[in-house]
Structures are given as C-alpha cells and as structure tokens.
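In: Here's my sequence, what's the structure:
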Amino acid sequence: MSTLYLFASAAEPVFDIARVVEDAQADGWDVCLGLTPTAARWLAGSLDGLAALTGHPVRWDYKLPGEPDAWPEAGAILFAPATFNTVNQWALGITDKFVLGVVAEGIGKGIPMVTMPCLNAAYAQHPQFEQSLGVLRGAGVSVLYGEDGFAPHRPGEGNPARFPWRLALDVVREAGRS
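Out: Next up is the predicted model:
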C-alpha cells in the first residue's frame, strides 16, 4: 500500500475530510493528513478522531530538529482544497507552513502531486493567481482547476457539497501509479 499525503487548507470542503480519508483508504492508500494551521483550528475538535482514522498523527506544524519523522514516505500528495493564499504561497516558494514546505520540497523530490484550488471568482481575477497556477503546472503539479476541476463560484455562493473530491482522488491515484 502506497502512502498518500492528503493536505488541506481552510476552505469549507475541509469539513468533509474524514469522508475523503475513508474514500482514499478504500482506494488502497495509507493516508497521512496534513493541514494548514487555520484548517487545523477549524477541525480542532476532530483532530484526535482523524488521527485514529488514519493511524498517523495529523500534522500542521514543522517537527523540531532531530525529531524522527512520524510519517512514512509519500507515494503521492493531494493538496485539496487549496485556497488562493495557499496556491500563491506554494508557487512563490513560501514555506512558513508545514504543508507548504512539504509540497515545495516535493517538487524537487519528484513526488507525484495533484492540487485542486478552492476559491471564489473574485479571488480568481487577481493576476497572481493565474501566474501561480502556471508555475505549479510548469513544475509538474497536476492542477485541477476550471473545466478540468474546480470552477470558482461567485463570492458568498460556494457549495462545499459540490467540491469534486472524487475527481481529485481519481487523478492522484493515476499520478501515484506513474
């Protein structure tokens, strides 16, 4: 069984993460869950249950120097939902958050990576966003956005139940087989 690092930032679809973990496990993945600090705060009451579900500690912060790694090596990484801020920081190489450090380094390690942004149409109009998507695609990250993934919604009109989790899991499964 290969290990999937499932990373999520603070967008409403993160509240479905337990179901996504179960779906990934049903697909044959050993899942390690990493969150941005805000997503960890949103899920604070569920973190122990999520750790029990995955069999691994849920991580949102860097380990201390000299501490052993608590997770097995990644076979693939799925970062979803990835917010406007997360996508831009990743593309710019800003690694102040644990999950961003892992994916930035993952590019250099050649780990198969898939991301699905989650943002509203107003954020999507910012010129940096398209540049960031291009940088990630150019670095080999599979970006599921627009016609091939998540389509931005009008501000205040998002529906987390429509976030295409199954598509993301299917694409990362294929990427992990390559």
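In: use CA for all of it now, contacts and neighbours both
Out: Fine.
In: so the residue most central in space within the chain, which of the three states?
Out: Centroid check for the chain by CA atoms, centre = their mean gives Phe79 as the closest residue, at 1.5 Å. Secondary structure of Phe79, reduced to three states by DSSP: H, G, I helix; E, B strand; the rest coil: strand.
In: Here is the second sequence; please produce its structure so I can put it next to the first one:
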Amino acid sequence: MTAPLGFVVCGAPLAARAIDVARALTDEGWTLSIGVSEAGAEWVDPDKLAVIGEHAVATRRRHATERRRTPRPEQVVAFPLTFNTANKIAAGIMDNHVTGTLCDALGTGASVLATLMVNDRLWGHPTWDGTLDWLTAAGVRFLDPRVGDVTRPEPLPSGIGEQVVDGFDPRWIVDAVAALPGDDS
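Out: You can find the predicted model right below:
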C-alpha cells in the first residue's frame, strides 16, 4: 500500500476551503489520510471531508492496542496551520491526532507543506519568531494563502479572513505538493 498524503485541518477561517482542497488533491490521484482538529471541525464537517473522492481515508484516534490502518504519510499538508498548532509542534506537543501527525512527520523527515493563517496581532508574540525559525529549519515549507507562493511566511492583517478564504485557489496546494520532496503521485 502506498503512503497516503497526510491532510490535517486546524481551526481558522481558511479551513472552510478544506473540502475544495481535498477534492483537488484527490482529483490528482492522491489518497488522503485526513485529520481535523477539534477547532477545525468548527469550520469544516469532518464527515463530509472524509468522503471526498474515491481516495479519501478518514483518520481518527486509534486505541493503543489497534494496528495502524494506513502507512504513515511521507508528505503532510497542514491546511491551515494555526498559531496554536504551530507552537505546539515546534515544542513537540502531541496532544491530539493533528499535532501527532505533524510531530511524527517532522520527526521522520517527511515533507510538510503548511498554509499559515496567523494574524498580525499574534505574529508579534515573543515565541513566534522562534517557532517560525524552528519549523523552517525542520524543512517545513510555507504557502502564502493570499497568492499561493511557497515563501517565508508573513502575517495576515487582522480582519481579512473572509477575503483570504474567497481568494484562495485549491490548485495552489496541488502545485506545491507536486513540488515537495518525496512526491510519488
């Protein structure tokens, strides 16, 4: 069985486009292993996300005695990646299936593409520069949610979430994933 593409969704307005992104990825032939954080479920219905295309595989927390049903992803997309989750994974905190997937990916050297959705108010937090530096050094690639470029991330002005959601093109993720190391699609 080929490793699926990990697709994790955190809680920010851009999560409302997760179904569109998942559909674009599965249309390109990717099998998705999907995880939605509790906060992400406020923006997208995990059950609807899990049935996108014929290739989607919903993930859930496994009981410690259960075997893994799918291989570990060699590539992971965090769409979107929030301030909270980014800080947790930089600190190695695995307190839910989404942070677990991301920490595991970073620990094994899997490719990670993150679409940050962090506003300018949080960008100035004292830990943020260190988090960005750590994630960059770990090889995380960041996709700008306003223009689709893979670049050093920048803050989003507070209050433009709806504009970002409306202007986001799911193809940006497909193209960026195709350029990740380890792409075998």
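In: who's in contact with the residue nearest to the centre of structure 1?
Out: Leu6, Phe7, Ala8, Met113, Val114, Thr115, Met116 (CA atoms under 8 Å, 6 or more residues apart in numbering).
In: biggest separation within those residues, which pair?
Out: Farthest-apart pair in those is Ala8 and Met113; separation 13.2 Å (CA to CA).
In: who has more neighbours, these two?
Out: Ala8 (30 against 25; other CA atoms under 10 Å).
In: From Pro127 of structure 1, how far off is the more buried one?
Out: 23 Å (CA to CA, to the nearest Å).
In: Give me the distance between the residue lying farthest from the centre of structure 1 and Val103 of structure 1.
Out: Distance from the C-alpha centroid of structure 1, by CA atoms, centre = their mean, peaks at Gly66 (25.9 Å). Distance, Gly66 of structure 1 to Val103 of structure 1, by CA to CA: 21 Å.
In: follow-up on the earlier one: how much space between the residue farthest from the centre of structure 1 and Tyr5 of structure 1?
Out: Where Tyr5 of structure 1 is concerned, Gly66 of structure 1 sits at a distance of 22 Å (CA to CA).
In: How about Glu147 of structure 1?
Out: Applying CA to CA to Glu147 of structure 1 and Tyr5 of structure 1 gives a distance of 25 Å.
In: sorry, back to before: put together CSV for the contacts of Phe79 of structure 1, with secondary structure and distance to Pro164 of structure 1 on each row.
Out: Below are these laid out as CSV (DSSP: H, G, I helix; E, B strand; the rest coil; distance: CA to CA, whole Å):
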residue, secondary structure, distance to Pro164 of structure 1
Leu6, strand, 15
Phe7, strand, 15
Ala8, strand, 14
Met113, strand, 17
Val114, strand, 13
Thr115, strand, 12
Met116, strand, 9
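In: which of those are also in contact in structure 2?
Out: Mapping the contacts of Phe79 of structure 1 onto structure 2 (both residues aligned by TM-score structural alignment, their matches' CA atoms under 8 Å) leaves Leu6, Phe7, Ala8, Met113, Val114, Thr115, Met116 still in contact.
In: Now for the aligned partner of the fifth one in structure 2, how many residues are close by?
Out: Right, Val114 of structure 1. Residue correspondence, TM-score structural alignment: Val114 of structure 1 in this structure matches Leu113 in structure 2. Using other CA under 10 Å, Leu113 of structure 2 has 24 neighbouring residues.
In: Just put the kept ones among the contacts of Phe79 of structure 1 in CSV and tack on distance to Ala40 of structure 1.
Out: Listed next are the kept ones among the contacts of Phe79 of structure 1 as CSV, based on distance: CA to CA, whole Å:
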residue, distance to Ala40 of structure 1
Leu6, 13
Phe7, 11
Ala8, 9
Met113, 21
Val114, 21
Thr115, 19
Met116, 19
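In: Closest one to Leu169 of structure 1 out of the residues you listed, please.
Out: Val114 (9.0 Å).
In: and that closest one, what does it touch?
Out: Contacts of Val114 of structure 1 (CA under 8 Å, 6+ apart): Ile77, Leu78, Phe79, Val141, Ser142, Val143, Leu144, Ala168, Val171, Val172, Ala175.
In: Any figure for the gap between His126 of structure 1 and Asn85 of structure 1?
Out: 11 Å.
In: Give me the more crowded residue out of the two.
Out: Of the pair His126 of structure 1 and Asn85, Asn85 is the one with more neighbours under other CA under 10 Å, namely 14 against 11.
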